[in-house]
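Enquirer: With the input below, show me the fold.
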Amino acid sequence: MAAVLHTGHGDIHLALRPDETPYTVDNFVGLSTGSRTWTDPVTGATGEGGFYDGTVFHRRVPGFVVQGGDRLGTGHGSAGYRIPDEIHPDRGFERPFQLAMANLGTDSTGSQFFITLASAPHLNGQYTIFGEVTDDRSKDVVGAIASAPTVVRLDRVTILAT
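Expert: Presented below is the predicted three-dimensional model:
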């Protein structure tokens, strides 16, 4: 399974790992397509459409990470629920460009995700890695987002069955 993050800086192609992290991938796909029920953190109403559409990468640290998935754009918003971690024993952050769910501690993942830009083994065992960036052009886009001087939007996410 694959996903494409469509941004103002270009597309980011991702390989997802439903075999290793089925609930996390299902959650990401459901939020991306609007098939999973979510709560708008601004209005408190049930959201419509893709949760990630029009959000921003609210955390951008060159050489380390880009983070998105918060409709508030502050790092404090969620989809109104939490899911359990699915930390795979054979996956770590020894390589860059890993896609993982952000959290506030054990079993507190919801909608926020991040992509690493460098090796970050100090994150091992703390976050569900559910995919990775697949090609050099996409890696360049992630790097450009991290160093962008202005806000970068995630226009939409396309899910591709493989």
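
Enquirer: switch to C-alpha atoms for all contacts and neighbour counts from now on
Expert: Fine.

Enquirer: can you pull out the helices in the chain?
Expert: Using DSSP state H, the helices of the chain run over residues 22-33, 136-147.

Enquirer: Compare the ones you listed and give me the one nearest G92.
Expert: helix 22-33 (16.0 Å; CA to CA).

Enquirer: for comparison, sequence B:
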Amino acid sequence: MKVWELTNASLDQAPRRLKRESKTRRKEEMKILWWVSLVFVITNVGALAEEPQLSSPRVVFQTNYGDIEFGFYPSVAPKTVDHIFKLVRLGCYNTNHFFRVDRGFVAQVADVASGRSAPMNEEQRKEAEKTIVGEFSDVKHVRGILSMGRYSDPDSAQSSFSILLGDAPHLDGQYAIFGKVTKGDETLRKLEELPTHREGIFVMPVERITILSSYYYDTELESCKQERGILKQRLAASAVEIERQRMKCFP
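Expert: A predicted model of the protein is given here:
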């Protein structure tokens, strides 16, 4: 009798025990899911925070293989951006060239003091000979990034810089990133297909890749110009409609 009562009690408690265990298991699963979601959010927010804001100016290098447009990260490397942009405004990169094209790695612009085919004036040479303090950051070296060239001295950058043709994490924190390519990836792919030869550590193009000319513009001003053009068109259309109605009502 006692055995039956114990067995019956055990059977009666089994569903409740299973229910409690199931509820506990669900709580544990929800806790794990919550932590996974939290880690995912933190990781993605961190990744977004690492993406710096481009300023409105754009620079275009017109090469014998097509155009390359890029923008600047003044919040990341303000002194470097000021220096490179001044070199562009002075026309220092005109007739310069890409002395290095290592497929999947970098396309590197030569120092303007030695890479130009045209002579430099005094103002150009003075700016080109300046060295810039190394403004290293947490921004990653990935395809399209602009990164200053330098010697072993971290503060020896002048006017040579590389356009990344692939991811290069071993350069992170070692070279100053100051911008990225905004248009012209098709031109970069053309450069990667050109014949090259190796000289020491450098992979160099067989034929000269010349920066024929360069120019710059401001995306905010361009936007305003476009808006003004649209407004003028609307005003002109309105004037035509007013005149049509006037002729209809007052022939």
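
Enquirer: re earlier: indicate which one of the helices of structure 1 is closest to V56 of structure 1.
Expert: Closest to V56 of structure 1 of those, according to CA to CA: helix 136-147, at 10.3 Å.

Enquirer: List the buried residues in that closest one.
Expert: Residues 138-146 are the ones in helix 136-147 of structure 1 that count as buried (16 or more other CA atoms under 10 Å).

Enquirer: same for that helix, what does it pack against?
Expert: Counting contacts by 3 or more CA pairs under 8 Å, 6 or more residues apart in numbering; DSSP states H and E, helix 136-147 of structure 1 is packed against strand 10-16, strand 59-61, strand 65-68.

Enquirer: whereabouts in structure 2 does the longest one align?
Expert: Across structure 2, the stretch matching strand 10-16 of structure 1 (TM-score structural alignment) is residues 66-72.

Enquirer: Tabulate the helices of structure 1 (CSV), appending distance to G50 of structure 1.
Expert: CSV is the format used below for the helices of structure 1 (distance: least, CA to CA, whole Å):
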stretch, distance to G50 of structure 1
helix 22-33, 5
helix 136-147, 21
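
Enquirer: of all the ones you listed, which lies closest to V157 of structure 1?
Expert: Nearest to V157 of structure 1 among these is helix 22-33; the distance by CA to CA comes to 5.6 Å.

Enquirer: mean deviation (superposed) between the closest one and structure 2, please.
Expert: Taken against structure 2, helix 22-33 of structure 1 registers an average deviation of 0.8 Å after superposition, with mean CA distance after the TM-score superposition for structure 1.

Enquirer: picking that back up, the match of strand 10-16 of structure 1 vs structure 1, mean deviation?
Expert: Mean for stretch 66-72 of structure 2 is 1.1 Å (mean CA distance after the TM-score superposition for structure 1).

Enquirer: related to what we said a few turns ago, minimum distance to I12 of structure 1: which of the helices of structure 1 has it?
Expert: Using CA to CA, the nearest of the helices of structure 1 to I12 of structure 1 is helix 136-147, at 4.5 Å.

Enquirer: Report the inter-axis angle for the closest one versus strand 10-16.
Expert: 110 degrees (axes from the mean of the first three to the mean of the last three CA atoms, to 10 degrees).

Enquirer: Now do the contacts for Y65 of structure 2.
Expert: By CA atoms under 8 Å, 6 or more residues apart in numbering, the contact list for Y65 of structure 2 reads 187, 190-191, 209.

Enquirer: Kindly report the same for G125 of structure 1.
Expert: Residues near G125 of structure 1 by CA under 8 Å, 6+ apart: 87, 89, 92.

Enquirer: Over to T210 of structure 2?
Expert: By CA under 8 Å, 6+ apart, the contact set of T210 of structure 2 is 63-64, 95-98.

Enquirer: V39 of structure 2: which of the residues you listed is nearest?
Expert: F98 (42.8 Å).

Enquirer: Aligned to the closest one, what sits in structure 1?
Expert: Looks like F98 of structure 2 aligns to F57 there (TM-score structural alignment).

Enquirer: T116 of structure 1 -> structure 2?
Expert: Alignment note (TM-score structural alignment): T116 of structure 1 maps to L164 of structure 2.

Enquirer: Who's the closest spatial neighbour of the most centrally placed residue in structure 1, skipping the chain neighbours?
Expert: Residue closest to the mean C-alpha point of structure 1, counted by CA atoms, centre = their mean, is F113 at 2.8 Å. Counting by CA to CA, 6 or more residues apart in numbering, F113 of structure 1 lies nearest to M101, which is 4.2 Å off, once chain neighbours are set aside.
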